[in-house]
Every structure is written in structure tokens, then in C-alpha cells.
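Undergrad: Compute the structure for the input listed below.
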Amino acid sequence: MANLGVKFGKVDFKNPVVMASGTFGFGREYNEIYDIQKLGGVSSKGLTLEKREGNTGMRVWETPSGMMNSVGLENPGVQGFIDNELQFFKELDLVRIANVGGGTLEDYIKGVELLNNQPIDMIELNISCPNVKAGGMAFGIKNEVAREVVREVRSITDLPLVIKLSPNAEDIVGMAKVCEEEGADGISLVNTFKALAIDIHKRKPVFDNIYAGLSGPAIKPIALRMVHEVSKNVDIPVMGMGGITSAKDAIEFIMAGSTCIQVGTANFINPKIGLEIIDGIEKFMKAEGIKTLDEIRGIL
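TA: Just a heads-up that it's a prediction; the model follows:
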């Protein structure tokens, strides 16, 4: 009998499939399509201290084997989430992850403090947003800047703390080590790649913000390599993501060292992709005689 359950630090997941922040809202809309409680977890839409309207102009742009986005962290703010979304979120029988971003260190601290006594299971601290002018990216490039924000947030919360890393970091392995040194309970990676699209007829960038975040199958081989490098160099668990669109992709990330995997862009292609990936992993395990995912995790 295949057991899909995994333990991420002290948190138990019924299966390793988590819906990535920014692609699943707070789960309410997808729950109208299928029972999302069959998933292992959901990472909320990225929350900032104050409500954000997001970026102007084009927000999503299709690319070969991928997608670019410049949403700009549109969200109701942490308090808006608590007041209007948390009731639904807290009743879900899965691991509930609050993704938190910010433009300043103070924003991160105040946002997490507001979430401290709320019914969530984990904080995913986003220090890696390339699609906003102020937020995330400044903290996700240099190791010592990341060290400060992780240290300060760790000091004010007892919730499991996962740090979401940028593939644009100067040294992603070094950054993961810094996060571990400062008390992070886990690492999630990779976020989108900083990218550019140009409208040749208008002779200007497609996005008002000029640069945007590239995701989807196009980034998978690079994301897989980074997950492998990081998981080999830290002792805390990793959530791997980047172009996962099938059970095969998910299994590759687990073999590269991921404890859990996150699915993002694929939700826009197939809203039920999470269920298909869970089913595919289970079928693979049965066919291969694998009882638990521990048997294949990090085998490379």
C-alpha cells in the first residue's frame, strides 16, 4: 500500500502536493471545481501588511512553454485576509500556509505578528518577488540582507517558517544556508525568473513594470538543478517548484531532494492538475513497489 504522507519538519502533510502562492488565491474558487482538501496543502496568495491593488497594464503574457506575470502582489492585506478570507481557509483539512511578502523589514515583522495567533500551520516568507518594484526582490538577492530579515522574523514567531528563495539570488546555496543558520524550518524554491517581453509594434516593453516573472515548464530544468543543489547542502526540508505540470515532474523534484512540491502555472492550464499529480504519484509508487516517498527522496 503506497503511503503518500510526508513530514516537513514538524508538519505532517497527507501528500506532498501543495498549491503555490499566487496561483490558487485562498482556495475558495478552486474548491467549487473539486474538493481541494484532497491536496497536501495550499500556500495563500502573497500577503503584504497593507492592501495592494497590484500593477497596472498587462499582467499575464504567454511565452513558449511558459508564462510571464506582473501582478504586483495584489492582495487584501494581512488584516483583510484575517477578516474576510481566514474563516474559509482555517476550515480546510490540509496544511494552511500563509505566504507573506513586504517592501521593508518592518512590513514583514508587522505582517507576521498579525498572523501569529491565527489558525494557520506555516508561514512562507517570500523574499523573492521580481514582479514588484518594492518588495521581496531586495531581500532575495544578497545573503546578508536575507539573513537580517530571516533572523528578525524568526525572533517574533513560533510558527513553522519556510523561506521562499529567488532563482535570481547571487548564491542560492549560500542563501539557503544563511536561512538555515537563522532558524528557518524549511526552504521553498524557486520563485519566478526575472524576465522581459517586448511589443515590437509599440516598440516598448509588454509590462508597465518593464520586467516580469517567468514561470512554467520552460524553467523546470533550471529549477530542478537548484533544488538539487540546495537540498544537498542544508539539513532542513525543501519544497521544490518550477514548471511542475505532471506526476513525473513532481517525482523528479522529490528524487532531487524535495519533501513537498508546489504547483503553480499548471493550475491555469488545468484547474484539476493537483488531483492528477497526486493520483499519478500514487500509481507510480504502486507500480514501482515504493511504500513511502522517503525511499526515493534525494536519491541522486
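Undergrad: From here on, just use CA atoms for contacts and neighbour counts.
TA: Fine.
Undergrad: so what does the longest helix anywhere in the chain touch, helix or strand wise?
TA: Longest helix in the chain by number of residues (criterion: DSSP state H): helix 273-288. Secondary-structure packing of helix 273-288 (3 or more C-alpha pairs under 8 Å, 6 or more residues apart in numbering; DSSP states H and E): strand 17-19, helix 247-255, helix 266-269.
Undergrad: Report how many residues lie close to residue 218.
TA: 16 (other C-alpha atoms under 10 Å).
Undergrad: who's in contact with it?
TA: By C-alpha atoms under 8 Å, 6 or more residues apart in numbering, the contact set of residue 218 is 64-66, 243.
Undergrad: Now the buried members of those.
TA: Among those, those classed as buried by 16 or more other C-alpha atoms under 10 Å are 66, 243.
Undergrad: and for comparison, fold this next one:
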Amino acid sequence: MTATAPEVAIAGLALASPVLVAAGCGGTGRELAALDGLTGVGGFVTRTITLDPREGHPGRRVHETDAGFVHATGLANPGLHQFLATELPWLAAADVRTVVSVAASSLGEYADLARRLGDSPGVDGLELDLATPDGPALGLFDTREPFQAARAVAAVRRDLPRGTALLAKVGHDPLRVVETARAVAEAGADAVVLGNALPALLPDGRPGGLSGPAVRPVALRTVAEVHAALPGLPLVGAGGAAGADHVRAFLAAGATAVQIGAALLHDPTCAARAAADLRGET
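TA: Below you'll find the model as predicted:
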């Protein structure tokens, strides 16, 4: 039985499905498309793009656990210039709603990313990654305090062209998530993504993030708490969703849309199948 209408809208951005591909888990999009993994999804969130290229952490970056996996990528990406030249044109031609995930080391870099991406054909929205585990250690602007997260949103909002959706991605912190969500919304975020990994440790002692099934109960709680406190704020749930039943649980908790990420590493078609299930096709 279909529990929800398949079409939703966030900040005026119409989506064919409430199911989105989460940042960093769908490669460049080509990898999923080759397996029909983008068919019917509401949108694709790119891997996190920074102004300059990043090689990422050396050695093994993903370690599977009983409850998901611990990862430390170092935000490997080709940098803005190469992304605009090689990855964004393919996404635009693929006719998929594209939200570009971005991170920056300063407010000036956030503003620069907003200007250059906002004017680029094929960009439907930006997702500010304000919740990367150990972000300051990676040289990112420190957004752990709500007022600093709000400053990053304000810097982007000021330079982002009208009509480009602005999503702020904040972490699963049940103690401060409502405060942070309120701060970024007041600073100009059109929607808040409640997601990202929980701080964890890799087997070799390096800091990383935990993603997967273990995160889902925490993610559902943060969605429910923010929705109760800020019922008019569009929310995107993220964390441990792997199928249509999980998507329905997030929607019931108050989310408008749901991102599927870690599960794609085991089943690259699970987001597309969840979208089809919600449409009543399976």
C-alpha cells in the first residue's frame, strides 16, 4: 500500500519523489545511472565539493561494522572548477534534480561557492555540509556552534541567486539540534537536512564517522524533535534509511523528504526501488 504521495516540494523545488540520493554515496551519478539507480528518485545530492581539490585521506577509507560502516574520506573531490567542467554537465544532461553539497574553510569561500554554483546551469539547490565529523581537523569552517552554522548559511544566502534552494545539513545532536535548526532557518535556509554520520573511531585509531542502520533511531528522533518544535520548517531526514518502509517512518516523524546513502554501497538500486515502491510500482 502506498503511504504517501510520490511528489513533494522543498522551497518551491518540485521533486518527483521524496527519495533523494545522499551526498557522497552515489559517486558522480554515472555509477548509479549505469545500474538504473537514479530512475524515479526525487534528486541527487553530489559528493561534497570544496573550492580547491582535495585528495582525501590515504589508505583505507571505509571499514564495515556490525551496524553499518565507519568512514574517513577526507572529503576527496576534484574541486569546484573540475566539478563544473566534468561532473555537473553530465548531471544536467541526465535530467535529474541536482543539489550540490558544499563545504568551505571560510565564510568567503562559502560566498564564492554560492556565486559560482548558483549561476551554473543544472544546479537546483545547494546543501551546506555543516556536520562533517571532525570538520575543523579537515580545515573546514567550524560550524559546531549554532551561531557559526548560521553565519555560514547567511554568507551563502546573500550571494545565492533567487530561486536556488538552500538546504543546511546539520548533525544528529538531540541536545542542540532544535537550536541549530532554528538558527540556520532564521539565517536563510529553505530546509534543514537532519543527517550525517555520528563521530566514531576506525579500527586503526583514526577518527571517522559511523553511518548505516545504527544511526536510524537517532535520526528519527532528531526529525521528530525538530518537527515538533518548528512544524513549518521543511525537513529532510537522513541516516540509516534503506528502503520504502524506512522512508515512510521518516515521513511519519515529520520529514518532507528522505535521503538514502550508506545502503547504496551494498545495493546501488535501493533508492530507485524505494521510490518505485512509494509510487506503488512494486
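Undergrad: Work out the TM-score between the chains.
TA: After superposition, the two chains reach a TM-score of 0.92 (TM-score structural alignment, normalised by the length of structure 2), with 275 aligned residues with a C-alpha RMSD of 1.9 Å.
Undergrad: out of the helices and strands packed on helix 273-288 of structure 1, nearest to residue 95 of structure 1?
TA: Minimum separation from residue 95 of structure 1 across these (C-alpha to C-alpha) falls at strand 17-19, 8.5 Å.
Undergrad: tell me which element the aligned residue in structure 1 for residue 114 of structure 2 is part of?
TA: Counting by TM-score structural alignment, residue 114 of structure 2 corresponds to residue 112 in structure 1. Taking DSSP states H and E as the criterion, residue 112 of structure 1 maps to helix 105-115.
Undergrad: Tell me the helix or strand right after the helix or strand where residue 44 of structure 2 lies.
TA: Element membership for residue 44 of structure 2, per DSSP H and E: strand 43-45. Of the helices and strands lying after strand 43-45 of structure 2 in sequence (DSSP H and E), the nearest is strand 62-65.
Undergrad: now the residue mapped onto residue 27 of structure 1 from structure 2: how far from residue 89 of structure 2?
TA: In structure 2, residue 27 of structure 1 lines up with residue 29, judged by TM-score structural alignment. The gap separating residue 29 of structure 2 from residue 89 of structure 2 is 11 Å, by C-alpha to C-alpha, to the nearest Å.
Undergrad: Compare neighbour counts for these two and give me the winner.
TA: Set residue 29 of structure 2 next to residue 89 and count neighbours by other C-alpha under 10 Å: residue 29 wins out with 23 against 15.
Undergrad: all strands for structure 2, in order.
TA: Per DSSP state E, structure 2 carries strands over the ranges 8-10, 13-15, 19-21, 43-45, 62-65, 68-71, 98-102, 125-129, 165-170, 191-194, 198-201, 207-211, 235-238, 257-260.
Undergrad: so residue 45 of structure 2 touches residue 102, yeah?
TA: No. Using C-alpha atoms under 8 Å, residue 45 of structure 2 is not in contact with residue 102, being 10.1 Å away.
Undergrad: Spit out the residues that contact these two alike.
TA: Residues touching both residue 45 of structure 2 and residue 102 (C-alpha under 8 Å, 6+ apart) are residue 127.
Undergrad: Skip the chain neighbours and tell me the closest residue to residue 62 of structure 2.
TA: residue 71 (4.4 Å; C-alpha to C-alpha, 6 or more residues apart in numbering).
Undergrad: Just give the number of residues close to the one you found.
TA: What residue 71 of structure 2 shows, counting by other C-alpha under 10 Å, is a neighbour count of 22.
Undergrad: Which position in structure 1 pairs with it?
TA: Under the alignment (TM-score structural alignment), residue 71 of structure 2 pairs with residue 69 of structure 1.
Undergrad: do the same with residue 125 of structure 2
TA: Alignment note: residue 125 of structure 2 maps to residue 122 in structure 1; criterion TM-score structural alignment.
Undergrad: Identify the residues contacting its match.
TA: 95-98, 159-162.
Undergrad: ok so, going back, across to structure 2, which of the contacts of residue 218 of structure 1 hold up?
TA: Cross-checking the contacts of residue 218 of structure 1 against structure 2 gives 65-66, 243 as conserved contacts, using both residues aligned by TM-score structural alignment, their matches' C-alpha atoms under 8 Å.
Undergrad: quick check, nearest of those to residue 4 of structure 1?
TA: Closest approach between those and residue 4 of structure 1, by C-alpha to C-alpha: residue 243, at 21.2 Å.
Undergrad: So the closest one sits against residue 265, correct?
TA: Yes. In this structure residue 243 of structure 1 lies within contact range of residue 265 using C-alpha under 8 Å: 7.1 Å.
Undergrad: Touching both of these two, which residues are there?
TA: Common neighbours of residue 243 of structure 1 and residue 265, counting by C-alpha under 8 Å, 6+ apart, are 215-216.
Undergrad: Tell me the spacing between the nearest residue to residue 204 of structure 1 once chain neighbours are set aside and residue 212 of structure 1.
TA: Leaving aside its chain neighbours, residue 204 of structure 1 sits nearest to residue 198 (5.8 Å; criterion: C-alpha to C-alpha, 6+ apart). Taking C-alpha to C-alpha as the measure, residue 198 of structure 1 falls 11 Å from residue 212 of structure 1.
Undergrad: Between these two, tell me which one has more neighbours.
TA: residue 212 (28 against 13).
Undergrad: Identify the residues contacting the more buried one.
TA: With C-alpha under 8 Å, 6+ apart, residue 212 of structure 1 has these contacts: 68-70, 130-131, 193-196.
Undergrad: got the contact list for the counterpart of residue 155 of structure 1 in structure 2?
TA: In structure 2, residue 155 of structure 1 lines up with residue 158, judged by TM-score structural alignment. By C-alpha under 8 Å, 6+ apart, residue 158 of structure 2 lies in contact with residue 111.
Undergrad: thinking the residue nearest to residue 62 of structure 2 is in contact with residue 202, fair?
TA: Yes. Assessed by C-alpha under 8 Å, residue 71 of structure 2 is found in contact with residue 202 at 7.3 Å.
Undergrad: Now do the same for residue 191 of structure 2: its match in structure 1.
TA: Residue 191 of structure 2 maps onto residue 186 in structure 1, with residues paired by TM-score structural alignment.
Undergrad: ok, and the closest non-adjacent residue to that match?
TA: Residue nearest to residue 186 of structure 1 in three dimensions, not counting chain neighbours: residue 162, with 4.5 Å by C-alpha to C-alpha, 6+ apart.
Undergrad: ok, the one you found to residue 69 of structure 1 distance?
TA: Using C-alpha to C-alpha, residue 162 of structure 1 is found at 23 Å from residue 69 of structure 1.
Undergrad: Counterpart of residue 258 of structure 1 over in structure 2?
TA: With TM-score structural alignment defining the correspondence, residue 258 of structure 1 maps onto residue 255 in structure 2.
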